[in-house]
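1. Here's a sequence, model it:
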Amino acid sequence: MQLGLVGLGKMGGNMRERLRRAGHTVVGYDRNPDVADVHSLGELVDTLAEPRVVWVMVPAGAPTQATIDELGELLSPGDVVVDGGNSRWTDDIKHAEALAGKNIGFVDCGVSGGVWGRDNGYALMCGGDAADIAKVQPIFDALKPEGPAGFVHAGKVGAGHFAKMVHNGIEYALMQAYAEGWELLEAADVVTDVREVFRSWQEGTVIRSWLLDLAVRAMDDDEHLEGLRGYAEDSGEGRWTVEAAIDHAVPLPAITASLFARFASRQDDSPQMKMVAALRNQFGGHAVTAASTHKGADAPGADVTPPKEADAG
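-> Predicted coordinates:
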């Protein structure tokens, strides 16, 4: 089968290689000419035989919107566009409606597998009409892992990215749980080999997982993770998951807390903790630590004298 693939970064480039290994013809376009097979979207479309399938793997938001808008002008009735990026599911509905006016199909596909997907396969969560899904099915079959699992037609347009959004929210919470357990083990003097504790969990325990395997791999590279800064970005899907939970009145305390923990990781000097420290000092006379900009007696680590008549609390 022929496929046009737009976006040849870490994910897109590996997907192209996996598909070619499976015998499919992939014509790739990227703004980086060193990795592209063609020089423009127009050339990509002209290279493919009808009915065409073009898979988009570019950043969510404006880049995806611009790419789909341009493809809408280039493609023909009966062609299909697949958005395999991390788009918000509500955007899928707008894209599908715009393309439907030109009789061009649209499929949204949440893709999970990261840099390991080229060899292990990708988990694919798709939304759209059954007829459009069927046109892309040979590509899905080549990208998914071997065996019965790894692909789902999750529902109508938007369902694929909604499912991937929830997947990533769960991922946030799982990573946070492993991270909290790791920190506690590192803090306890009684445990002398945290890495091997994690390794012992890889077989026979109910918390074994690929994430656990990756945690052990990371500690094999840097046993106490001393070379890393305690800072974690969020891709946006964690936020969307929490927002969707609010819209549907579904409680997500673990996922929400894990998202907020990432926000906290970006604060070298938490403004909230300034107020907490000030209040503890005011009501209970608890010692506070001065800001690093102060000198002398107020240097970092120095205790500031509490109010003389502070109330205990």
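
2. C-alpha only now, for contacts and for neighbours.
-> Will do.

3. residues in contact with residue 158?
-> By Cα atoms under 8 Å, 6 or more residues apart in numbering, the contact set of residue 158 is 89, 90, 91, 92, 93, 108, 127, 128.

4. The top strand by length along the chain - contacts with which helices or strands?
-> The residue-count maximum for a strand in the chain (DSSP state E) belongs to strand 105-112. Applying 3 or more Cα pairs under 8 Å, 6 or more residues apart in numbering; DSSP states H and E, one finds that strand 105-112 contacts strand 80-83, helix 89-100, strand 123-127, helix 130-143, helix 159-187.

5. repeat that for 10 Å
-> Contact partners of strand 105-112 among helices and strands, from 3 or more Cα pairs under 10 Å, 6 or more residues apart in numbering; DSSP states H and E: strand 53-56, strand 80-83, helix 89-100, strand 123-127, helix 130-143, strand 151-155, helix 159-187.

6. and the second one, what does it pack onto?
-> The criterion is 3+ Cα pairs under 10 Å, 6+ apart, and the helices and strands that strand 80-83 contacts are strand 2-6, strand 53-56, helix 62-74, helix 89-100, strand 105-112, strand 123-127, helix 130-143.

7. Quick one: residues contacting residue 164.
-> Counting by Cα atoms under 10 Å, 6 or more residues apart in numbering, residue 164 touches 86-89, 109-112, 123-126, 170, 237, 241.

8. and which of the residues you listed is nearest to residue 181?
-> residue 170 (16.8 Å; Cα to Cα).

9. most packed of the helices and strands packed on strand 80-83?
-> strand 105-112 (a mean of 29; mean count of other Cα atoms under 10 Å).

10. ok and it relative to helix 130-143, angle-wise?
-> 30 degrees (axes from the mean of the first three to the mean of the last three Cα atoms, to 10 degrees).

11. And this one, please, so the two structures can be compared:
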Amino acid sequence: MHVAVMTGGLESEDLARRLLKAGHRVLACALDDEALERLAHHGRIERASLESVPAKLSRPRVLWFATTPAREFDAALDKLEGSLAKDDTLVDSGNTFYEDDLCRAKRLERRGAFLLDAGVFKEGYRLSFAVGGDFAAFEFLRPLFESLAFRGGVCHCGGPGAGHFVRSLHERTEHLLRMAYHDARECIEASPYKVDLGFSEFLLFTQRYCKGQPCADLPLEGLAAMAAPSVTSRPD
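-> Predicted coordinates for the structure are as follows:
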């Protein structure tokens, strides 16, 4: 597949490298000369200015924004919008506020184009994606996402904004779990009981203790409500 990587920086270079290794053609818009030189060892990579990207891409066109502040994304969209056509897709895998996805998806819809917001999860070198947006557009690009993810690591979560919403919720959940384990550890250390319990043993103990118990489902319900401030309020 022919993909334009629209942003610069290490995240974009990593994305371009993964795309090349997966056999895709990459058009780089904002990567510097040193990054392009490093990437040349992994496959064919072309260079283009922002304005020339639509003309150089195969149709339907795929433009991937990896790390873009909201103002820069909207500025790029202002320049690109007139050149976009039916079935073109913009992928946003940055840390975008999900309500911004809703506005941009409606804006692109007027031209018959799509926005897919992709929440990215990393485990070592492996990736997985939680994707929001038009389902038909997602299905068309599913092979692209699957070529970058481990098996079973691609999920369509719902309409525009769903991917970034799930990613934000996941980050909040991780934070709450770290707090919970830290508090539990402090309680153990402050108690009169000399319990030598490592983190992995503590996780195993928690899993066994809660297995099959109704209370095991309570955190999942509570975490969604407790996470609300992080996913429903605009970041600074």
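
12. Wait, residue 122 of structure 2 touches residue 129, no?
-> Yes. Between residue 122 of structure 2 and residue 129 a contact is recorded at 9.1 Å, counting by Cα atoms under 10 Å.

13. Pull up the overlap in contacts between the two.
-> What both residue 122 of structure 2 and residue 129 touch, as defined by Cα under 10 Å, 6+ apart, is the set residue 149.

14. other SSEs contacting the strand or helix carrying residue 222 of structure 2?
-> Assigned by DSSP states H and E, residue 222 of structure 2 belongs to helix 218-226. The contact analysis (3+ Cα pairs under 10 Å, 6+ apart) places helix 218-226 of structure 2 against helix 162-190.

15. Next up, the contacts around residue 22 of structure 1.
-> Contacts of residue 22 of structure 1 (Cα under 10 Å, 6+ apart): 1, 16, 138, 139, 141, 142, 143.

16. repeat for residue 114 of structure 1
-> 10, 11, 14, 120, 121, 122, 123.

17. among those, which are in strands?
-> residue 123.

18. among the contacts of residue 114 of structure 1, which ones are buried?
-> 11, 14, 121, 122, 123 (16 or more other Cα atoms under 10 Å).

19. can you list those residues in a markdown table and add distance to residue 67 of structure 1?
-> As requested, these are exported to a markdown table (distance: Cα to Cα, whole Å):
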| residue | distance to residue 67 of structure 1 |
| --- | --- |
| 11 | 17 |
| 14 | 20 |
| 121 | 26 |
| 122 | 23 |
| 123 | 24 |
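
20. can you tell me which two in those residues are farthest apart?
-> 14 and 123 (14.0 Å).

21. circling back: between the contacts of residue 158 of structure 1, which is nearest residue 193 of structure 1?
-> Closest to residue 193 of structure 1, out of all of the contacts of residue 158 of structure 1 and judged by Cα to Cα, is residue 89, at 43.5 Å.

22. Return the residue of structure 2 aligned against that closest one.
-> Counting by TM-score structural alignment, residue 89 of structure 1 corresponds to residue 98 in structure 2.

23. That match - nearest residue in space that isn't next to it in sequence?
-> residue 161 (4.4 Å; Cα to Cα, 6 or more residues apart in numbering).

24. Please report how far the aligned residue in structure 1 for the one you found lies from residue 259 of structure 1.
-> Using TM-score structural alignment as the criterion, residue 161 of structure 2 maps onto residue 158 of structure 1. Remark: distance between residue 158 of structure 1 and residue 259 of structure 1 (Cα to Cα, to the nearest Å) = 23 Å.

25. Contact partners for the corresponding residue of structure 2 for residue 129 of structure 1?
-> Under the alignment (TM-score structural alignment), residue 129 of structure 1 pairs with residue 134 in structure 2. Residue 134 of structure 2 makes contact with 89, 105, 109, 113, 114, 115, 116, 117, 156, 158, 159, 160, according to Cα under 10 Å, 6+ apart.

26. Tell me who's in contact with the first one.
-> Contacts for residue 89 of structure 2 were tallied using Cα under 10 Å, 6+ apart; they are 60-64, 108, 112-116, 134, 137-138, 140-141.

27. is it true that the match of residue 89 of structure 1 touches residue 164?
-> Yes. Between residue 98 of structure 2 and residue 164 there is a contact under Cα under 10 Å: 5.5 Å.

28. Would you mind grabbing the residues shared as contacts by those two?
-> 117, 132, 231.

29. distance of the second one from residue 209 of structure 2?
-> To tie it back to what came earlier, the one meant is residue 132 of structure 2. 35 Å.

30. Quick one: residues contacting residue 227 of structure 2.
-> So residue 227 of structure 2 contacts 168, 169, 170, 171, 172, 173, 175, 176 (Cα under 10 Å, 6+ apart).

31. Drop anything exposed from these.
-> 168, 169, 170, 171, 172, 173.

32. What lines up with the last one in structure 1?
-> It refers to residue 173 of structure 2. So residue 173 of structure 2 corresponds to residue 170, using TM-score structural alignment.

33. How many neighbouring residues does the residue lying closest to its match once chain neighbours are set aside have?
-> Closest residue in space to residue 170 of structure 1, ignoring its immediate chain neighbours: residue 255 at 6.4 Å, by Cα to Cα, 6+ apart. Applying other Cα atoms under 10 Å, we find 23 residues neighbouring residue 255 of structure 1.

34. which ones are touching residue 255 of structure 1?
-> 166, 168-174, 176, 238-239, 241-242, 261.

35. mind running it again at 7 Å?
-> 169, 170, 172, 173 (Cα atoms under 7 Å, 6 or more residues apart in numbering).
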